[in-house]
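**Q** Predicted model follows, preceded by the sequence.
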Amino acid sequence: MKLSHMLRYIPLFFLGMYALSAMAIEPFVVKDIRVEGIQRTEAGAVFNYLPVKVGDTMDDEKATQAIKALYGSGFFKDVRIEVENDVLIVLVQERAAIAQITFSGNKSFPSDKMKEGMKQIGLSEGLIFDKSMLDRAEQEIKRQYLSQGKYAATVKTVVSPLERNRVAIAFQIEEGAVSKIRSINIVGNQAFESKELLEQFKLTTPDWMTWWSKNDQYSKQKLTADLESLRSFYMNQGYLEFNVDSTQVSITPDKRDIYITVNITEGEKYTVTDVKVAGEMLLPEDEARKLISVQTGEYFNRQKVTESSKAIGDRLGNDGYAFANVNAVPEVDKDKHTVGFTFFIDPGRRVYVRRINITGNTRTRDEVLRREMRQLESAWYGADKINRSKQRLERLQFFSDVNVETPAVPGTADQVDLNLNVTEKSTGSIMFGAGLSSAEGVVLGVTVNQNNFLGTGNRVSAQINTGRVNTVYSLSYTDPYFTPDGISRGFDVYRRDVDTSYLGTGTYKTSSYGTGVKFGMPINERDSLSAGLTFDYTQVNLDATSPGQYLLYCSGQLNCENTSLALNLGWAHDTRDNVLFPNNGVLQRANIEIGLPGFDLEYYKAEYKHSWYKALSKNFTLMLNGEAGYGASYGSKDFPFFKNFYIGGVNSVRGFETSAIGPRQPNTTTGTTFATGGTKRLLGNAEIYFPIPGMKDAKQLRLSTFIDAGSVYAADQDISLSDLRFSTGLGVSWYSPFGPIKLVLAKALNPKKSADGLVDDRTQLLQFQLGSQF
């Protein structure tokens, strides 16, 4: 009889490097396999890991492989193999399962978010308990608190056994106080005061804004970025050999205060002595030199060197050289403290775009994006065309993000693909406007817009204005690509009612109905023309207290009707880099509205607008805006008073009530006055936009400070700058998830009041517009 038949049990233990015990077995044919000790794990899972099946020959090597495989599954903390009468017996002891994970003491992070984080590193309810994963989770929690500046935070874990081979894990957290930076000391600076150098840092000691920015909380990443900003500052001032020798970050024993010391060596200032251009000169040397902003005789400036290399590379990119490389190689003379630069140009091979791939547009049709592309497939690569395409897509306001990549086509040296990935956002909005004045009370308005109707790029807009004085109902539809060449067509239908009786004055009521069609034609990338016709019917209702000029317009009657066919012509020039929050560029508009002869109204209104944007720095943008308007009648009747210009309010001269500036007429009934508007209009705005301190993203929310000036003038008045009204104040513009919100705190600087009450400007300190987006 074989030895294996004589042995009752042969235990094999998996120890160290999965070595078997000294006792070995002779090979035998497995008649059956039995698994013992499993509670949650299916027997079939064990059989899947075993390298032997019934009918196979079992030996020492396969026994070792079986133990390794079962341990490797992670389900078991102990594995033994026994043999009885040629039956292979696998005895296992399962690892405990996690039944519950709880957190206590965590105030900065919600428990549900922490559970999600634990799940990502393999620690979750229902999974097998692994001590190494628990240690990793504990370290990750500590790391998260350290990123918040809470260096005194402690994390303790308690593992409690439960019935049915389960455990409960409790994380007991003591967050502690936030550690603050108490001092940042720069050592070795001689050319600049420490105060000036610390202005280059985002990290700072506590001040009145750090509760919001958190910049008084230490972060290794922030310090690294600040040191690079310091290096750039010195490099841009000529200090070519500047170096950060060391940094020391120390924390007090109670882990509340942090002290940072930065040791630097400034070196000497270097002067640029020579600038050369070399390499493969595909550009004329004169043109290349014009792109170089580094000049001989001036101090070294790393930013100018970088910008010059980029400018030459971008210029070559416009001609198809997507992988052009421009290196500015310095020639340093340490004795004379001078440096010369040779810009070596390597244009590489000229490439073309094989395909344009668009992803991320789940609602917007592909054709809506492709028609905005200025870079074409199978055409030479053009960096300027790609940038312009990206700008046009961003200006659609259909997408919150537009990413462009140009990877090389594998296996080729002269082809790239243009990959566009967009992130869509809600393009429908409900805009609410509200105001409160002593004259008109609460004024409410709502405008519903869908700028990407059914993903076609067409615009649909409906407006309802429910003010007591002005009530407007309108519906418009615009197809921006009525023709493939980009000619747009739009239709408008409206009704406008004006009732000034709520002002407590004997004034007038009008009801206007109209419909129109308009066309737009692009001239080039920046300029466009527009033309349209609008048929309008307006009924004017007066009463005995109406002003004499209104009665005169209606020939002494209390009612009169007017029909008109208005021709609208316009021109626009737009170079803004962003429609919503521009930083650079110009917007010019000129429009003229003409009441065509043969109808009751024969008039014209001309308007011009010029807005100029200039980025003063990374965070500050200057906006200058000027507007002018002029209207007159060329027929037998006077200029229709209900076509007058008005000014004042949140979108013109802030700090004054809407339409409150300009000529006023007395109300003989109440003894007050009301604005009548005018046929001439002037408006000027100067505004500086900047982000909220500590706010990283200025694309959605920014502050501004402004000065406004403007007025309107009656037909019999000469334009006089002494009549301009001025205001100043602060504003907040926020493109929120609920739509655009504008909040203004303004002070009217020169409101006019006269003894006879004929000039009595009404002011508002707080004005706002808000929206809700769907």
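**A** Looks like it came in fine. Being a predicted model, the structure only gives us computed values, none of them experimental.
**Q** Please make it C-alpha for all contacts and neighbour counts, starting now.
**A** OK.
**Q** So which residues of this structure form helices?
**A** Remark: helices assigned in the chain by DSSP state H are 3-6, 43-49, 60-72, 111-120, 131-147, 194-198, 210-213, 220-235, 285-290, 302-318, 366-370, 383-395, 548-553.
**Q** Go through the fifth one and flag the buried ones.
**A** Of the residues in helix 131-147, those buried by neighbour count under the rule 16 or more other Cα atoms under 10 Å are 134, 137, 138, 141, 142, 145, 146.
**Q** Check the offset of that helix from the chain's centre.
**A** 32 Å (Cα atoms, centre = their mean, to the nearest Å).
**Q** let's bring in a second model and compare:
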Amino acid sequence: MNGRRMKPTMMSRVCLSLIYCAVLLTVCSIPFPAYSEEMQTPSAAGSNSIISRIIIEIRDLPRDDERLKAMAGNLVFLKEGEPFSEDRLRDSIDALTLANEFREIHVDSKEEADGISLFFQLTPLRRIKDITITGQAPLFEREILNAITIYSGDAFVREDLPKQAELITALYQREGFIRPNVTIPALKDENDGNFIINITIEKGAYYSFDDIVIRGNRSFSDTRLKFKMKSWRATLRPGSSGRFIEEDLRKDIEGLTSFYRSRGYADVTIDHDMKKNAETGSVSVAMTITEGPRYDITFTGNKEFWNMTLQKDLVLFESGNRNDLGLKRSIRNIRERYRKAGYLETRVSPVEDRKQEDEQTVRSIALVIDEGPQTIVGSITIEGNRTLDEEKIKGQMLTRLPGFMEKGAYVPEKLEEGMFAIKSLYTREGYNAAVIGETVRWSDDKRHVDITLTITEGLQTVISSAHIEGVDAVTREEAYDAIKLREGEPFRRYMIRSDENALAQLISEKGYPHVTVRSHTTVSKDTSQADIMYQVAEGPKVAMGEVYFSGNFRTKEKVLRNELELNKGEPFSLTKMLEQQRNIRNMNIFNSVRFKTIGLKENSDTAHLIVEVEEKKPYFFELGGGYESDRGLFAQTTVGDHNLFGTNKYGWIGGKISEIGYRGDMGLVEQRFLKTRTTLSLNLFAERLEEFNQEFGTKSYGASVGFTRKMSPSLTAGLSFSLEQREQYSLGSATGDEFQSRSILVTTPSLNYDTRDSFIRPTKGIFSYCSVDVSTGLRNSLDNFLKYRVDVRYYVTPFNRLTLAWLGRAGYISTYGSDGTVPKDQLFYLGGTSDVRGFDENLLRYDAAGDPVGGRAALSGSFEARIDLGGNFELAPFIDTGSVRRTFDGGGSDSFRSSVGIGLRYITPIGPIGLLYGHKLDRRDGESAGRFHFSIGYTF
């Protein structure tokens, strides 16, 4: 340091020792990042010294030096002109460390005539700007990133790179590769001093199944067992996709154990011996199966429950039966089931018979059930209740009299729960000393009980006064509105804590996060009155300080600041703080977001926020293809950027081609239009379409702009505008005004309600959509109409492997300002994969020539039962119906046409692939009996 260092006095030596110990404890207790941090403390500082100067120096000046210097100044809680404090120095070092911006923090001091000068020398850390990976196949990039401990935006520490190579190597070894080689060079970006990590993976050879020997399997063949093993089925795949993965073998053994148990072999054990040859890459596995006896369990004496119901209680076929523990648990489960049905004396006795069948031991166990009498509640009498009426009290009870959908079984545990609920009811009314007693009178045959509940209410405790002291941050009226225990209300002791919390939250939101509320209650001797005093200690007022972002190499800082709910200088609000954290986390451009608040723990008058983000890869490329019944062979591709120019805008260009035409799109989505919660979507498109069985085609191009806003987590409102140049052309010899080029302006308000648990594979919830197209022809009146659409779907899963799905759709066109004619390409058509299966595309209604007929009204409905078969397969019987009405040429019929059918789907991570067959219920002359449909994704 420059300047003469004064000789420390005895007092300063003591203070120096205290500072050193304090900082040492700080260093030991702080969870440091994975880089070394040099911390030196002032060489001399008297505890009563005044701080004359604070100098902050940033070493190795980066481009954002002023930002770092301002950050450091805000995070140093010592102030010039104030007495030096060891605690504040420790807090400052803690804050600078927590900020995760400096790899070295050096603090020194110098005693001068006017006080003590503090010198902070800070060396910024460098960050990982990007992580690129080559050679990762067959694994995905995300699997690699999940395996390592560094991430984009993290502090760069060169010493950590060998550890990352070890982690990736271990991952590939677990995935079956023998000697993978991983290199991780780091390249410095000279523009900003940060680093780009390049991970290169040379996978090398992999293990393959050479042989698997299964011994001891008498009941099931080798082939059947092997086909149940993922590790063995992999050998049927080519290349590295067929490699041997040890974890798969472990899961296969668990799966085979479960399979054996489900077939009655509850005592089965499977041992294996695995030998790997790293030189040849071969793996040999010898499995020894000890099947044990086959259990044949039957039930006798059961009248209340079916055998199928009692089978659910047999846990030995799921968890095994070592030392007969599974059988004993199963018997307990059966007895408990009977007890809940009112059979309080049920006995279950196992009667065993061992025998040999085809050289196999069969352990036949008959569970002999002596159900005993079922006890039914004959009457429920309430006595002693003066304040609460009998019906309200009985409403708290789980014990019921026999009636509609109620057997009236007597279960002592339910009676106890009901008495506790009645006690709670009285407590809510201020009767804190109420006593609930019960008398149960049994009939001689123990088949009926009469229950009498005797209630001793005691005195009601009423709040005679409620006072709040120590509040300045809010008005008296606001404070009293926050509490529920007010003068004249019943005294509920359990609500005191909630009132304390409500009052504290109210005051905390005004900028007092350190507020504490303590209550004191005085109850009169006769317990009829209670006085409550809430004592408030507001603590220091805290304002919102600076917000610092790191890791946002691409995302502009102003975009992140748009998500903030708190501005600098505003009273600190925990609710708004959490809200802005949710806002940033909900941005779809980050893999992870971490928040750190600095200043609250240190009791500072300002709280600063540190936000560390890990950006997603912004660019994407998608390519797909396949076959679907409604469009034939198809291919599609999309390229885009999820974070266009770092502005959180989503831009893309895409195209698709199929047997029915092609389409090109270019779009842009703005998540925060004009800094609001409204989403703006822009789209340019061009399309040529000739749908199956139609006698016309369409060419169109245009632009659309749409606005959507979430009104609630489930409800979304939308408004869109589209301008389209459209041309309908005949595929035959037809002519008319509708085949001329048309310019159309469409305004579409819409509402979307969605409570589904999954977009890809819903099992419960509701989806509904309604919209109105206000269409206006700019050159003619053919497109002057209102088109109404309603789509409602409902999903429920009554059983574990069964999902029921309903669909209802309706559409209606109402013309205005024209002769009532609507072009064919604007009408509704039904039939095909997307609505009424079993019919050809668009041919639910057709004319005498066999051409499709469209209408201004359409109704359709579908029902599916989706049955999970296991192994990612799903069986789906269905019934569809629909009707096309208000046609122009009168061909066909207005009546509903229906079909039934069944489908088989294979569930992939991105949705199902299905083959379905629909059979016409009202087949007409000349029609086929039905039709196959191949689809990707659910119909609804």
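**A** Yep, that arrived. This structure is a prediction, so every number in the text was calculated from the model and none was measured.
**Q** So which of the helices of structure 1 is nearest residue 377 of structure 1?
**A** Minimum separation from residue 377 of structure 1 across the helices of structure 1 (Cα to Cα) falls at helix 366-370, 10.4 Å.
**Q** Quick check: buried residues in that closest one?
**A** 368, 369, 370.
**Q** Over to stretch 622-636 of structure 2?
**A** Buried, per 16+ other Cα under 10 Å, within stretch 622-636 of structure 2: 628, 629, 630, 631, 634, 636.
**Q** can I get these in CSV with distance to residue 66 of structure 2?
**A** Listed next are these as CSV, based on distance: Cα to Cα, whole Å:
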residue, distance to residue 66 of structure 2
628, 59
629, 63
630, 61
631, 60
634, 56
636, 49
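**Q** counterpart of the top helix by length along structure 2 in structure 1, which residues?
**A** Ranked by residue count and defined by DSSP H, the top helix of structure 2 is helix 10-29. The aligned range for helix 10-29 of structure 2 in structure 1 is empty, by TM-score structural alignment.
**Q** That helix: what's the following helix or strand?
**A** Counting by DSSP states H and E, the next helix or strand C-terminal to helix 10-29 of structure 2 is strand 39-40.
**Q** For that following strand, grab the matching residue range in structure 1.
**A** Counting by TM-score structural alignment, strand 39-40 of structure 2 sits on no residues of structure 1.
**Q** same thing with stretch 86-101 of structure 2?
**A** By TM-score structural alignment, stretch 86-101 of structure 2 lines up with nothing in structure 1.
**Q** Surely residue 155 of structure 1 and residue 146 touch.
**A** No: using Cα atoms under 8 Å, residue 155 of structure 1 is not in contact with residue 146, being 11.8 Å away.
**Q** Same list, the helices of structure 1, but as TSV with distance to residue 464 of structure 1 please.
**A** Output for the helices of structure 1, formatted as TSV (distance: least, Cα to Cα, whole Å):
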stretch	distance to residue 464 of structure 1
helix 3-6	94
helix 43-49	67
helix 60-72	69
helix 111-120	43
helix 131-147	49
helix 194-198	53
helix 210-213	39
helix 220-235	49
helix 285-290	55
helix 302-318	48
helix 366-370	29
helix 383-395	26
helix 548-553	27
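**Q** The ones you listed: which one's closest to residue 622 of structure 1?
**A** Across the helices of structure 1, closest to residue 622 of structure 1 is helix 383-395 (Cα to Cα), at 20.2 Å.
**Q** Which strands or helices does that closest one pack on?
**A** Packed against helix 383-395 of structure 1, as judged by 3 or more Cα pairs under 8 Å, 6 or more residues apart in numbering; DSSP states H and E, are the following elements: helix 302-318, strand 399-405.
**Q** Residue 696 of structure 2 and residue 811 of structure 2: what is the separation?
**A** 21 Å (Cα to Cα, to the nearest Å).
**Q** ok, the two, which is more surrounded?
**A** residue 811 (21 against 18; other Cα atoms under 10 Å).
**Q** Who are the contact partners of the counterpart of that one in structure 1?
**A** Alignment note (TM-score structural alignment): residue 811 of structure 2 maps to residue 629 of structure 1. Residues counted as contacts of residue 629 of structure 1 (Cα atoms under 8 Å, 6 or more residues apart in numbering) are 605, 606, 607, 608, 645, 679, 680, 681, 682.
**Q** Can you get me a residue count around the alignment partner in structure 2 of the fourth one?
**A** Alignment of residue 608 of structure 1 against structure 2 is given by TM-score structural alignment, with residue 790 as its counterpart. Neighbouring residues of residue 790 of structure 2 were enumerated by other Cα under 10 Å; the total is 17.
**Q** what does residue 177 of structure 1 give?
**A** Around residue 177 of structure 1 there are 14 residues (other Cα under 10 Å).
**Q** The residue lying closest to it once chain neighbours are set aside: what's it in contact with?
**A** Counting by Cα to Cα, 6 or more residues apart in numbering, residue 177 of structure 1 lies nearest to residue 150, which is 6.0 Å off, once chain neighbours are set aside. When contacts are counted by Cα under 8 Å, 6+ apart, residue 150 of structure 1 touches 175, 176, 177, 178, 179.
**Q** Also residue 674 of structure 1?
**A** 503, 505, 660, 664, 665, 666, 667.
**Q** Across to structure 2, which of those hold up?
**A** Retained in structure 2: 503, 505, 660, 664, 665, 666, out of those (criterion both residues aligned by TM-score structural alignment, their matches' Cα atoms under 8 Å).
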